[in-house]
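Asker: Okay, here's the prediction I keep looking at, along with the sequence it came from:
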Amino acid sequence: MNIDIFIGSYAEKGTDGIYCYTLDTASHQLKLIAKTNLVENPSYLTKSGDNGFIYCVSETNEFEGSEGGGVAVLNYEKEQFTLVDIAATKGSAPCHVLLDDNKNNLYVSNYSGGSIAMYHIEDQGKLQMCDYVLHYGCGPNKDRQEAPHVHFCGFIDGKVCAADLGIDAIKCYDVNANDNKLVHVQDIEIYKGTGVRHFIVSNKNRDLIFAVCELTSEIIVIKQNGENFEVIQRTSTLPEQSTESYAAAIKQSRNGKYILASNRGHDSIALYELMGEKLKLIKIIDSKGKYPRDFLILKDHVIVANQDSDNIAVFTFDENTGALDFTGQIEECKKPVCVIS
């Protein structure tokens, strides 16, 4: 069986930055079948289940002569990429993009800008900005939390929720049905100085949220009870007495039994089993490269993007037992930072 794997990367203007590989699940081999230089620094991608479009950020500090980055819509067909649309995000260093196929909305997280740019997807995939929300505040880490830094948007109980590393909070918004704008409803406070980066909602127990914190390399387990959120566990993604490291991605196996997180610096993947409402660390394995920023969990494989060693590593994965093993397969890829299928 072959599966298409799309990679986003850090790529200078005019150089290839989005790649499509096929994964042969029998041989565990990746084969490059397409690439494009249409977008500068396409560091994060998402794919529509409806029209097949690929949406990606252009993580820059300047876009078409103005301060900020960009967001692009690409069509991928017959191993060819074409640019459908590209628009300004009005905030610097956009680093994540969230798609709502049901409402035809797109949400971009501007890291340096500390803001969320919201777009409605018009006919033929054109983007129309319909809202822009700026965060305020700072955190105790003067080097990394001098201002808001929106790193990720996801859905919690139907709300658009933004993980802000700079202010140690997940800010939650309703989408007003009348004017299609974001309405702030509440904050989920995270421990000060932890630097919340990404989160996932458990697909096994929808009341559980797992948030990964970059600055302290921790996973925070949050339990939802109606409109209330309570932290019920915080656990390290690193072994004791480890070197300087920064947690990056967090993902869940399809059956909900296992949670994985990546460590940049320690260069590893931490594997946890969900035991009731708490996480139990099973093992921490070498990522087979440097600075693993993102990874993809498939039914029986895990694909790891190692940014600083310019490679993608292929692991086998058993979602029933948690067995996670390196296949020996490594594919060269320049500065890979996002993996989707």
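Answerer: Yep, it's here.

Asker: C-alpha from now on. contacts and neighbour counts both.
Answerer: OK.

Asker: separation between Lys283 and Ser268?
Answerer: 10 Å (Cα to Cα, to the nearest Å).

Asker: again, but for Ala247
Answerer: 10 Å.

Asker: which residues are in contact with both of these two?
Answerer: Taking Cα atoms under 8 Å, 6 or more residues apart in numbering as the contact rule, Ala247 and Ser268 both touch Ser262.

Asker: Look at the two and report which has more neighbours.
Answerer: Taking other Cα atoms under 10 Å, Ala247 and Ser268 do not tie; Ala247 has more neighbours (33 against 25).

Asker: so that one touches Val212, yeah?
Answerer: Yes: using Cα atoms under 8 Å, Ala247 is in contact with Val212, at 6.8 Å.

Asker: what is in contact with these two at once?
Answerer: 218, 261.

Asker: where exactly do the strands run in the stretch 51-200 of the chain?
Answerer: Ranges of strands in the stretch 51-200 of the chain, per DSSP state E, counting those that start in this stretch, are 54-58, 62-63, 66-67, 70-77, 80-88, 94-100, 105-110, 115-121, 127-134, 150-156, 159-164, 169-175, 182-189, 196-201.

Asker: Serialize the ones you listed to a markdown table and add fields for mean neighbour count.
Answerer: Formatted as a markdown table, those follow (neighbours: other Cα atoms under 10 Å):
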| stretch | mean neighbour count |
| --- | --- |
| strand 54-58 | 27 |
| strand 62-63 | 18 |
| strand 66-67 | 14 |
| strand 70-77 | 21 |
| strand 80-88 | 17 |
| strand 94-100 | 25 |
| strand 105-110 | 26 |
| strand 115-121 | 23 |
| strand 127-134 | 16 |
| strand 150-156 | 24 |
| strand 159-164 | 26 |
| strand 169-175 | 21 |
| strand 182-189 | 15 |
| strand 196-201 | 26 |
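
Asker: let's bring in a second model and compare:
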Amino acid sequence: MGGLPGTDRGAAASYRVEGDRLRLLSCRETAGRVPCHQTESPDGRFLYVANYLSGSVSVFPVQSGVLGECIQLVEHTGSGPNADRQEAPHAHQCVFRPGTNELFVCDLGSDRVRIYDQDPETGLLSRGREIVMPAGMGPRHLVFADADRFYVTGELDNMVRRVVQRGGWKVDGALSTLPPDFSGGSTTAAIRLHDGALWVSNRGHDSLCRIDLDGEGRMLGASWIATGGRTPRDFAFAPAGLLVAHQDGGGVTASDGASMPMDGVVCVCPAP
């Protein structure tokens, strides 16, 4: 994903990995602005892109790794109480509920997780339900533990919430990602489930927050690890250990103490 040169219009691209190189296969406009996250359909035939600034979701057909033209643009409405960050809808992530054709979209601007039903034949989305989150939370990213439970980060309130399916989706627990004695500015970013614990990156506190879970997935308590750089926007658990991407200094750091100097790193994805 990225921008089209010389414009403010968003684009999605596909590449083929050839040895240690990438070959561009296709590039298509998203019809939205500032695309920030993407996910494939369960069968790999369609791609869904969250456009942050325009608050929309784009749908593309995929054939042999090549993107077709955008076949649907789903536009959100709404706002939140934070006048600086929630003046309009801001789609920040899209992810499929495990074992289903339901697409969950985190809308930071309207404090909602929106749920769409995907037609597996056409790839088109139809509005299903929405989960109203606490006002001013700013839901950024979520991660499913299973089909009936997920955890979602609040970029604006630095909280993680557990949401469960019990005759409808309900918030069932919340925990701060910051130490109680921290008073500086910070926002959450990435969230992962790994080795029976929940992990969240804090931009500002510049840490990873580890949240222990009980046997039912309830959040018990938190501990923190300094990441060794500024603004940890993303992280991943690779076979060799933990990798953290820092947006404002520090490049990519590893849990074994190694580092790779790079500027403006916003994502890290270990090769399969």
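Answerer: Alright, I've got the coordinates. Predicted model, so just to flag it, every value in this text is computed and none were measured.

Asker: hmm, back to that, okay, the strands of the stretch 51-200 of the first structure in CSV with distance to Ser253 of the first structure next?
Answerer: Below are these laid out as CSV (distance: least, Cα to Cα, whole Å):
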stretch, distance to Ser253 of the first structure
strand 54-58, 23
strand 62-63, 37
strand 66-67, 39
strand 70-77, 27
strand 80-88, 30
strand 94-100, 20
strand 105-110, 24
strand 115-121, 28
strand 127-134, 32
strand 150-156, 17
strand 159-164, 21
strand 169-175, 23
strand 182-189, 25
strand 196-201, 11
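
Asker: Out of those strands, which is closest to Asn2 of the first structure?
Answerer: Judged by Cα to Cα, the one of the strands of the stretch 51-200 of the first structure that comes nearest to Asn2 of the first structure is strand 70-77, at 16.3 Å.

Asker: in the superposed pair, what's the mean gap between that closest one and the second structure?
Answerer: Once fitted to the second structure, strand 70-77 of the first structure is off its aligned match by 0.8 Å on average (mean Cα distance after the TM-score superposition for the first structure).

Asker: what does that strand correspond to over in the second structure?
Answerer: Under TM-score structural alignment, strand 70-77 of the first structure corresponds to residues 11-18 of the second structure.

Asker: Likewise for stretch 207-218 of the first structure?
Answerer: Under TM-score structural alignment, stretch 207-218 of the first structure corresponds to residues 148-159 of the second structure.

Asker: For that stretch, which residues meet the burial criterion?
Answerer: 149-159 (16 or more other Cα atoms under 10 Å).

Asker: Not counting sequence-adjacent ones, nearest residue to the counterpart of Lys171 of the first structure in the second structure?
Answerer: Using TM-score structural alignment as the criterion, Lys171 of the first structure maps onto Arg114 of the second structure. Spatial nearest neighbour of Arg114 of the second structure, excluding adjacent residues (Cα to Cα, 6 or more residues apart in numbering): Glu130 at 4.3 Å.

Asker: Pull up the gap between the equivalent of Glu332 of the first structure over in the second structure and Gly250 of the second structure, please.
Answerer: Counting by TM-score structural alignment, Glu332 of the first structure corresponds to Pro261 in the second structure. From Pro261 of the second structure across to Gly250 of the second structure, the span is 6 Å (Cα to Cα).

Asker: more crowded one of these two?
Answerer: Gly250 (22 against 11).

Asker: Nearest to Thr227 of the second structure among the buried residues of stretch 148-159 of the second structure?
Answerer: The nearest member of those to Thr227 of the second structure, counting by Cα to Cα, is Asn158 at 17.3 Å.

Asker: wait, doesn't the closest one sit right on Ala189?
Answerer: No: taking contacts as Cα under 8 Å, Asn158 of the second structure lies outside contact range of Ala189: 9.2 Å.

Asker: For Tyr291 of the first structure, give its distance to Asp123 of the first structure.
Answerer: Tyr291 of the first structure is 39 Å from Asp123 of the first structure, where distance means Cα to Cα.

Asker: What of Asn225 of the first structure?
Answerer: Taken as Cα to Cα, the span from Asn225 of the first structure to Asp123 of the first structure is 39 Å.

Asker: swap in Tyr173 of the first structure?
Answerer: Tyr173 of the first structure is 25 Å from Asp123 of the first structure, by Cα to Cα.

Asker: cool, and Ser109 of the first structure?
Answerer: Distance, Ser109 of the first structure to Asp123 of the first structure, using Cα to Cα: 23 Å.

Asker: same thing with Ile18 of the first structure?
Answerer: Taking Cα to Cα, one finds Ile18 of the first structure at 24 Å from Asp123 of the first structure.

Asker: who's more crowded, those two?
Answerer: The neighbour comparison of Ile18 of the first structure against Asp123 (other Cα under 10 Å) goes to Ile18, with 27 against 8.

Asker: Fine, thanks again, bye for now.
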